[in-house]
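**Q** Predicted model follows, preceded by the sequence.
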Amino acid sequence: MIDERIVENNIFSFATNELSQDAFICWCLNWINMPVRDDNESGRQFGSQFLSRLLNGAYDVSKVNRVYIFRQLLNIDVLVLVPELQAALIIEDKTSSQEHGNQINRYKCLLSKTFGSNQYNGLDIYQHLSEEKKEKQKKHDDTACWGAVNSIRWALRDEQKELDLSKYTIHTAYLKTDWFNDDDWNTVWELEKDPKTNTYVDGPEFLSLLLSCREWNNPILMSFVDYLSSKIRATIEHSCFWEYYKDIDGHIRFYIQDTAIAQRRFLQTVFNQPNHEAPFMTDLKQHIENIDDSHVYGRIDDVSHTHTIQHGSSFGTPWSLMHFWTRSLDRTVDADYWGFQNTNEDNLTVKPYMFWRIDKIKEGPVLSLRYYTWWEKGKEDNGENNTCSYKTRVYNYINDLISSSEKISLILADINKLYGNEANKGKVWSKGKLCKQYENTLLQFKLNKILIDWNDAAKRTEFISLIRELNEELTQEIEKVEWDIVRKGVLK
């Protein structure tokens, strides 16, 4: 039996960052290196099982007796070399963050260069740099690769440089113990003909792997099991966007104000975002109470009507947005989105970048329809120059289009009727006004009353139906507009 005090005073409740999780992953794999003894057998089997999963079952690892584990070599979270298989495994480990700066492709390219192989030489990891910065970065990377190959040869006792590293095949695994957002799914699925990763493991699958060895009763393993199961339960609990608590001042505060997972689940529910079931949740139900929710850990289907949901935070408060229509962002929209300056009106975005966004205002959580653009603020004109005049024109055009649509007006009136009463005569929705800022609100729905009544099945069903009808009508109206004519000021 495990001493209950170990579980209660769990080191992983304090060691929650990615470096601590890196260490646990290394500990799991390092059991392969333990001497062949009866008291090590369970650990060695577990390490081999874990390695096999991270290599996506591509090798028979049953005879592997030695792995070399490196942390932060070439900034890779965990690098595992398996000489008996001539395989190298890059593990990109995440707790709650996501890949950034094209990390995985960069690691593959640098490791390929370190090995002197051609496996990933074709990757261009410098394409976004100027010529001057490109040369500087290449010199820096060459030095890093030289240091890395020396570290590897020293660890493998290859002082005579007899080992041919170019024969090693590089594999990549993406492991994240928190829920996967759309950026995570793009990382592991984005290029199926040339995948960025060879395999991925999410929180429920990792927990399932650990539970498969629970008879081992290793206190470190079981402490992590306890920590991870608690984390998954908390994520599921916090995804319930309609649930609320009272803050220290007695004010109602919904989970949708505090967590991105609650915001994501709201957008999925209201806008009919399809979702796979997470395959490992069924197995976990046998061992962990209150973990029954495949919706939270399932991945979004990659189908034509699925919109990307993005997440971020503003001054520590999370926000989430869903693209208003499915289309790839063209160059000028990308420039607008990332805040680069467009000085020539001929190069300005033809289609406006619009989305539904969840965040909060002083009165509580809101669902907003927003229009995003980059405002070039001059010293004298307070933003009113040739660039901003176009963007003002687009905003006003969309606002007028929404106001003049009889069908949209009826839908909005029905939403107000649904949640109006004698005590609450104010509108659930309101129109925005133009400000010289990146995001401008077109429509805004206060969610307090809507979420308080969420367990009223009839109201909930009607609200969702009305929002989907509104979204469909808006999409049809906006897509009919000839935006190049609006841009030129011909259509006003």
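**A** Now that the structure is in, tell me what you want to look at.
**Q** make it CA atoms for all contacts and neighbour counts henceforth
**A** Noted.
**Q** any idea which element the closest residue to D283 other than its chain neighbours lies in?
**A** Excluding its sequence neighbours, the residue lying closest to D283 (C-alpha to C-alpha, 6 or more residues apart in numbering) is S208, at 7.1 Å. For S208, the element it lies in under DSSP states H and E is helix 203-211.
**Q** Put this next to the previous one:
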Amino acid sequence: MIKPNIFTFATKELSQDAFIFWLLDHANPKYKGVDSSIKNCALALIQRFFDLENKLMPTEIIEFELSKQVEGIDILLKINDYYIVVEDKTSSGTHGDQLKRYKDIALKKAHNVNENVLAIYFKTYDQSSYSKEIEEGFKIFSREQLISILNSYTNITSDIFNDFKEHINSIENEVNAFITKQEWNHQNWIGFFKYLQQEFGTGEWGYVSNKNGGFMGFWWCFNDIESCCYYLQLENNQLVIKLNYGNDPEKSPYRKKLNEYFQSEAVKRELHYDKLSRLGSGITATVFANRDYIIVDPKTKLIVLDETISLIGKYVQMVKEADLSFKILS
């Protein structure tokens, strides 16, 4: 049955904070008459936090203290001697040294016993890379992990719980809908790029703004040549090879040399390319392009994923095997 969902309208991080706070509070032993299924779900969530930190969760909760916005920390949960920092994010990311500060605050409260501090980066929308968060000592709790916990509880009748579960599942479904939709939105492109990250084991993605309206991009396969760098980039439906030459006039001839080289290589490898009307200027320049690399089924107009991945892989191989010696660039 289709019905209104409050989280369709309550999309801010504070609304998500409130749900997490509400759910975790069900694990508080002071509540005797709460829904046992919601309590079990809360305990399963806390257990997952301990699992991520490779620590044993106390078998009995003696002390339970749940606080919000403690010196900027979204959620701070104290269970016995343990302090759990939960930094909750939807579509935004971290900034500055906030995570390091939050962990230091918890460490101080734990009397500098690092074993008693858990730092969780709770992320319900997608992020290209978590290297910064991991480097700063946080464990990643993703939307997929949250869904696996929430979906385990099918007999809960709470509208709050079920609305949030439906909301989180709808995000996941939309991200993965690139295989069933002809026209892609922002979330669908993220789903496709996440798939590419898994297939190629590398790459980062994000929205790139420009004077033409911007695009969703995916970039990887970086290669250095002298003080320049060339790499592969997907710009929505277009596959390009970019050259970062710092807008150095002395290196501007590289644009034409790389354009000629990769077009010649594409012919040898029987790979399609589109001629560029001009070679761009600026810090980076496009030196090669295939303006429609996505292979679609002629009947359904949907992406043929395995063939598209195979085709992209051939361009990856061309870039990796490029023989750009000084003779070519002279």
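**A** Good, I have the coordinates. Remember, predicted model here, so these are calculated numbers, not experimental data.
**Q** where does the TM-score land?
**A** Remark: TM-score between the superposed chains equals 0.81 [TM-score structural alignment, normalised by the length of the second structure]; 325 aligned residues with a C-alpha RMSD of 3.6 Å.
**Q** on that earlier part again, quick one: the helix holding S208 of the first structure to the second structure mean distance?
**A** Superposed on the second structure, helix 203-211 of the first structure shows a mean distance to its aligned partners of 2.0 Å (mean C-alpha distance after the TM-score superposition for the first structure).
**Q** The helix or strand just after that helix versus helix 203-211: what angle between them?
**A** Reading on from helix 203-211 of the first structure to the C-terminus, the next helix or strand found by DSSP H and E is helix 219-238. On the basis of axes from the mean of the first three to the mean of the last three C-alpha atoms, to 10 degrees, helix 219-238 of the first structure is oriented at 150 degrees to helix 203-211.
**Q** mind listing the helices for the second structure?
**A** In the second structure, the segments counted as helices under DSSP state H are 6-9, 13-25, 36-52, 98-109, 131-135, 143-150, 159-175, 186-200, 253-268, 305-320, 326-329.
**Q** Tell me the spacing between the most centrally placed residue in the first structure and Y174 of the first structure.
**A** In the first structure, the centroid-proximal residue (C-alpha atoms, centre = their mean) is N181; its distance is 3.2 Å. Distance of N181 of the first structure to Y174 of the first structure, given as C-alpha to C-alpha, to the nearest Å: 13 Å.
**Q** Q86 is in contact with Y68 of the first structure, correct?
**A** No: between Y68 of the first structure and Q86 there is no contact under C-alpha atoms under 8 Å: 11.7 Å.
**Q** Could you pull up the contacting residues of S320 of the first structure?
**A** By C-alpha atoms under 8 Å, 6 or more residues apart in numbering, the contact list for S320 of the first structure reads 260, 263-264, 309-312, 357-359.
**Q** T90 of the second structure: neighbour count?
**A** Close neighbours of T90 of the second structure, defined as other C-alpha atoms under 10 Å, add up to 18.
**Q** ah, wrong one, I meant Q119 of the first structure
**A** 18.
**Q** and it, what is it in contact with?
**A** So Q119 of the first structure contacts 112, 169-170 (C-alpha under 8 Å, 6+ apart).
**Q** Equivalent analysis for T349 of the first structure, please.
**A** T349 of the first structure neighbours (C-alpha under 8 Å, 6+ apart): 332-333, 336.
**Q** name the helices or strands packed onto the helix holding S208 of the first structure?
**A** helix 219-238, helix 281-285 (3 or more C-alpha pairs under 8 Å, 6 or more residues apart in numbering; DSSP states H and E).
**Q** Test my guess that I309 of the first structure contacts H323.
**A** Yes: using C-alpha under 8 Å, I309 of the first structure makes contact with H323 at a distance of 6.9 Å.
**Q** which of the two has more neighbours?
**A** More crowded of I309 of the first structure and H323, by other C-alpha under 10 Å: I309, with 21 against 18.
**Q** Quick check: the aligned residue for the more buried one in the second structure?
**A** Using TM-score structural alignment as the criterion, I309 of the first structure maps onto E204 of the second structure.
**Q** Pretty sure W219 is one of the things its match touches, is it not?
**A** Yes: under the contact definition of C-alpha under 8 Å, E204 of the second structure touches W219, with a separation of 5.7 Å.
**Q** Give the residues shared as contacts by those two.
**A** Here E204 of the second structure and W219 share no contacting residue, scored by C-alpha under 8 Å, 6+ apart.
**Q** residue range for stretch 13-23 of the second structure in the first structure?
**A** Using TM-score structural alignment, stretch 13-23 of the second structure pairs with 18-28 in the first structure.
**Q** sorry, back to before: which of the contacts of Q119 of the first structure has the most neighbours?
**A** I170 (23 neighbours).
**Q** list the contacts for that one?
**A** Contacts of I170 of the first structure (C-alpha under 8 Å, 6+ apart): 87-90, 108, 112, 119.
**Q** could you redo the last one with a cut-off of 10 Å?
**A** The contact partners of I170 of the first structure, by C-alpha atoms under 10 Å, 6 or more residues apart in numbering, come to 55, 80-81, 86-90, 108-109, 111-112, 115, 117, 119-120, 198.
**Q** L466 of the first structure too?
**A** When contacts are taken as C-alpha under 10 Å, 6+ apart, L466 of the first structure is in contact with 270, 408, 410-412, 414-415, 460, 472.
**Q** Which PyMOL command selects the buried ones in these?
**A** Entered in PyMOL, the line below selects the buried ones among those, by 16 or more other C-alpha atoms under 10 Å:
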select buried, resi 270+408+411+412+415+460
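**Q** closest to Y59 of the first structure among the contacts of L466 of the first structure?
**A** Distance to Y59 of the first structure, by C-alpha to C-alpha, is smallest for V270 among the contacts of L466 of the first structure, at 43.7 Å.
**Q** Just give the nearest non-adjacent residue to that closest one, would you?
**A** The nearest residue in space to V270 of the first structure (C-alpha to C-alpha, 6+ apart) is I464, at 5.3 Å.
**Q** got it, and E265 of the second structure?
**A** Nearest to E265 of the second structure is M318, by C-alpha to C-alpha, 6+ apart, at 7.3 Å.
**Q** do you know how far that neighbour is from I140 of the second structure?
**A** M318 of the second structure is 35 Å from I140 of the second structure, by C-alpha to C-alpha.
**Q** Between the two, tell me which one has more neighbours.
**A** Legend: neighbour count by other C-alpha under 10 Å for M318 of the second structure and I140, higher for I140 (19 against 16).
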